[in-house]
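> Here's my sequence, what's the structure:
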Amino acid sequence: MNKLINNNFIKNVTKFNRSNLSLLSTNKIINSNSFVKHYTTSNEERDREEIREFIRQQSITDTRKIAKPKNAINRKVKRNLAYQHNRNPDNIILGGIVSSSQPVPPHIQVPPYVKGEKVIDMDLDDPIEIHTPESIAGMRAVCKLAKEILHFAGTLVKPGITTDEIDKIVHEEIIRRGAYPSPLGYKGFPKSICTSVNEILCHGIPDDRPLQNGDIINIDVTVYLNGYHGDTSATFPVGEIDEAAKKLINIAQKALFVGMEAVKPGEQFKEIGRAIQTMTHKHSFGVAAEFTGHGIGKTFHCAPYVFQCVNKFDFVMKPGMIFTVEPLVVESTTPFVEWEMWDDEWTIHTKDYGWSAQFEHTILVTEDGYEILTE
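Alright, predicted model coming up:
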C-alpha cells in the first residue's frame, strides 16, 4: 500500500535534500533562496501541485543523464488504438456501492490502530529501523503469508466477478490463516484489500462493479501476523487484454525489478528511484512521483520513503533494513503523472485516464544485496 507524499504526510523534514532544498514542516517549503510557500488544508489541490513541482525539481536538478520519453503517444491516438483492440474508451471507472466491512473474530490479533491508537505519520528524516534476527524471522513469516494471499486473490480474477466479492473471499482466507487484513480500519479504510482497476492509480476501494473482459486490476495485499505487517501487490489481466495493456504490465514488472536491483548495503536510497525512472521513461511511460514505497515491520508505514523517481534522498541502505519497492507505471503523455482523488478520500485516478499497473515486494537488505521477502 503506497504512501502519498502530500500535506497530510510531510511534517518534519530536514535531511531530504540538504544541498538545495529542505522541507521544514507540513506548512512550509524553504529553498536556498529563502523563498517560503505555505501549505494549508484549505486548498489541497494547490498543495499537491506544489509537491509535484518539488519532485520535478529534484529530477531536473540531478546532474546525471536520465532517459527522457522520446515518442510519448498522444492521448487521442492512444485511445483510438485502444478502441481497435478490446478497450472501450468510454468505459471510465466510476464508484460503485461499497458494502459493509467484514467482521473479524475476537481471537485474531489486530494492529494497534484498530484498537484506537492514533496512526503517527512518518517523516522523511525519521530513523530507519535495523531489524533484529527475531523481527526478521517475524517478517519472513508474515511476508510469506502475504505472498500466498496475493496468489490466492489472483486466482479469483475473471470477468463478471466484483471487486467486493474478491475482497470478501480474500478477507475470509486471511482470517482462516490466523492473520488480520492490515488495510481494514487503517485511517478509516473500509475494506481488507485495495483493488485498483484500469485508470485507478491506487487505493481503490472494492465495490459492486463487475470486472470486464479486457480490464486490468492491481490487488494490494497487506496482512498482519504475530505483530508484523507484510505488504505485496500485483497487476492481473481480466480475460483477454489488448497489446497496450500487456506492455504496460510488462514494463511495470521490469520497473519493480530494476528498482530492487539497486538495493545493496552502502548504496543510497535515491538509486532506487533513479533506476525506476530511467527505465520507465525509456519506454515512454509516466511515473506517479508522489506515491512511494515505505518501511514496514511492526508499523504498517514507517521510514524510509522509497521514491520511484530521481531524488536526493541520501540515506544509506544498511543490512537489516526492510521496506517496500512499489513503482506505479502509467500510460501518460507526460513523464510525471497528474492525478485526482475521489470524494471517498482514498481512490486515486489518473487525470487523463491513462491506465496504471503496479507490482510490489517487501525487501530485506542483506550483507551482500537483498532478499525478497514476499517472493
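> all contacts plus neighbour counts: C-alpha atoms, from now on.
Fine.
> Just the buried residues of the helix or strand encompassing residue 47, please?
Assigned by DSSP states H and E, residue 47 belongs to helix 44-60. For helix 44-60, burial by neighbour count (16 or more other C-alpha atoms under 10 Å) applies to 47-48, 50-52, 54-56, 58-59.
> next one: stretch 174-185
Going by neighbour count (16+ other C-alpha under 10 Å), the buried part of stretch 174-185 is 174-175, 178-185.
> now those residues in a markdown table, with distance to residue 329 and secondary structure?
As requested, the buried residues of stretch 174-185 are arranged in a markdown table below (distance: C-alpha to C-alpha, whole Å; DSSP: H, G, I helix; E, B strand; the rest coil):
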| residue | distance to residue 329 | secondary structure |
| --- | --- | --- |
| 174 | 28 | helix |
| 175 | 31 | helix |
| 178 | 33 | coil |
| 179 | 30 | coil |
| 180 | 29 | strand |
| 181 | 25 | strand |
| 182 | 24 | coil |
| 183 | 22 | coil |
| 184 | 26 | coil |
| 185 | 27 | coil |
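> hang on, the earlier thing: what's the first helix or strand after the helix holding residue 47?
Following helix 44-60 toward the C-terminus (DSSP H and E): helix 75-84.
> if I look at residue 142, how far off is residue 255?
Distance check for residue 142 against residue 255: by C-alpha to C-alpha, to the nearest Å, it reads 24 Å.
> Show me which of these two is the more surrounded one.
Each of residue 142 and residue 255 has its neighbours counted (other C-alpha atoms under 10 Å); residue 255 has more, 29 against 26.
> I have a second one here; can you model it like the first so I can compare?
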Amino acid sequence: MIYIKNSQEIDYMREAGRIVGETLLMLKDIIKPGITTAEIDKIAEEFITKQGAKPSFKGYGGFPATLCISINDQVVHGIPGKTVLKDGDIVTLDCGALINGFHGDAARTYAVGNISDEAAKLIKVTEESFFKGIEKAVIGNRLTDISHEIQEYVEANGFSVVRDFVGHGIGKSLHEDPEVPNFGRPGRGPKLVEGLVLAIEPMVNIGGFHVRTKQDGWTVVTADGSLSAQYENTVVITPDGPEILTLVK
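The predicted model follows:
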C-alpha cells in the first residue's frame, strides 16, 4: 500500500531529512586517506543522536551499524569496520535518521584524496542522473517516467544502472511502497500525486549492471569488479514540483 503524507507528516520528514543531509555534509569533510570506516560510522551516530534522532539503519533487519559504507566495487550495504580508506578510493555513505516517527534516507559517493578521471566522471554522472530523473517527478506523471530518465542519462554516458536494487517509498517505515526502479520504460507505475514521498537512488556501475552479495550477507559488489557509485535523496511530490528533503548546502 502506498501511504500519502499530509502536511504535518511532511514537516516531520523535513526534520528527518535535514538531519540526514547535515550528517552527510559533515562527513564529507572527514573523508580522507587513513580514516577507518568504523570511525566514520561512530562520528555519524554521535551526530544523529545529538540531534534527538535515531539511526534508521542500526538494527534494521539485523544491520549492525549507523551507516552503510561501500568502497570502490561495493554497490550498497557495506558494513563499517577496520577498513582504512586509501588515496584513490571512492566511498559511498548511505544514511538514515528517524525522528518524530518518520525516516529520512540519502546517500552520497565521495572521493578519497586523488581519484581517477573515470571515477570522478562516475560520481558526477550518478549525481546528475538523479537530477535528470526528478525533472519528471511532477504531479500527473507516472513513476517510471523518473526511472526512464535516470537510465537514459546513465547509459548515454557509457555506464550501467544496477537492476537488483531500487529506490522506494519512505515515511513511518524506512522502506514503503512503491519500489522506484532506476531503469525501465516510461509511462508505467502509479501516478505521481501530492504528498507522495520517495527515496530516489541511482546506483551506477562503470562496467556491467550485474551484482552479487558477499558472504557476510550484506555487502553487494559489482560482478565484474568495476567501480560503483550511488546518489540518493528523499523527495516529496508537491504542486510546485519535487522538494528534496535531504539536500543541505
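> Quick TM-score on the pair, please.
The TM-score (TM-score structural alignment, normalised by the length of structure 2) is 0.96; 246 aligned residues with a C-alpha RMSD of 1.0 Å.
> Can you verify residue 293 of structure 1 is assigned to a strand?
Yes. Under DSSP: H, G, I helix; E, B strand; the rest coil, residue 293 of structure 1 sits within a strand.
> Put together TSV for the buried residues of helix 44-60 of structure 1, with distance to residue 78 of structure 1 on each row.
Converted to TSV, the buried residues of helix 44-60 of structure 1 look like this (distance: C-alpha to C-alpha, whole Å):
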residue	distance to residue 78 of structure 1
47	30
48	27
50	29
51	28
52	25
54	29
55	27
56	25
58	29
59	26
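> who are the neighbours in contact with the aligned partner of residue 209 of structure 1 in structure 2?
Under the alignment by TM-score structural alignment, residue 209 of structure 1 pairs with residue 83 in structure 2. Applying C-alpha atoms under 8 Å, 6 or more residues apart in numbering to residue 83 of structure 2 gives the contacts 36-38.
> Looking at these, which one is closest to residue 247 of structure 2?
Closest approach to residue 247 of structure 2 among the contacts of residue 83 of structure 2 (C-alpha to C-alpha): residue 37, at 22.8 Å.
> Under the alignment, what does that closest one map to in structure 1?
Aligned by TM-score structural alignment, residue 37 of structure 2 pairs with residue 163 of structure 1.
> Regarding structure 2, what is its longest helix?
In structure 2, with assignment by DSSP state H, the single longest helix is helix 7-28.
> how much does it stray from structure 1?
By mean C-alpha distance after the TM-score superposition for structure 1, the fitted helix 7-28 of structure 2 averages 0.9 Å away from its aligned residues in structure 1.
> which part of structure 1 lines up with that helix?
With TM-score structural alignment applied, helix 7-28 of structure 2 matches the range 133-154 in structure 1.
> What of stretch 234-245 of structure 2?
Counting by TM-score structural alignment, stretch 234-245 of structure 2 falls onto residues 362-373 of structure 1.
> Repeat that for stretch 59-69 of structure 2.
Using TM-score structural alignment, stretch 59-69 of structure 2 pairs with 185-195 in structure 1.
> Which stretches in structure 1 count as helices?
With DSSP H, the ranges of helices along structure 1 come out as 44-60, 75-84, 133-155, 163-176, 243-261, 270-282.
> just the ones you listed: most buried one?
helix 270-282 (a mean of 24; mean count of other C-alpha atoms under 10 Å).
> Check the mean deviation of that one from structure 2.
With mean C-alpha distance after the TM-score superposition for structure 1, helix 270-282 of structure 1 averages 0.7 Å from its match.
> Which strands or helices does that helix pack on?
Applying 3 or more C-alpha pairs under 8 Å, 6 or more residues apart in numbering; DSSP states H and E, one finds that helix 270-282 of structure 1 contacts helix 243-261, strand 286-287, strand 302-306.
> Turn these into TSV, including distance to residue 320 of structure 1.
Formatted as TSV, those follow (distance: least, C-alpha to C-alpha, whole Å):
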stretch	distance to residue 320 of structure 1
helix 243-261	15
strand 286-287	28
strand 302-306	13
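> Quick one, which of these gets closest to residue 146 of structure 1.
Distance to residue 146 of structure 1, taken as C-alpha to C-alpha, is lowest for helix 243-261 among those, at 17.4 Å.
> whereabouts in structure 2 does the closest one align?
Aligned using TM-score structural alignment, helix 243-261 of structure 1 spans residues 117-135 in structure 2.
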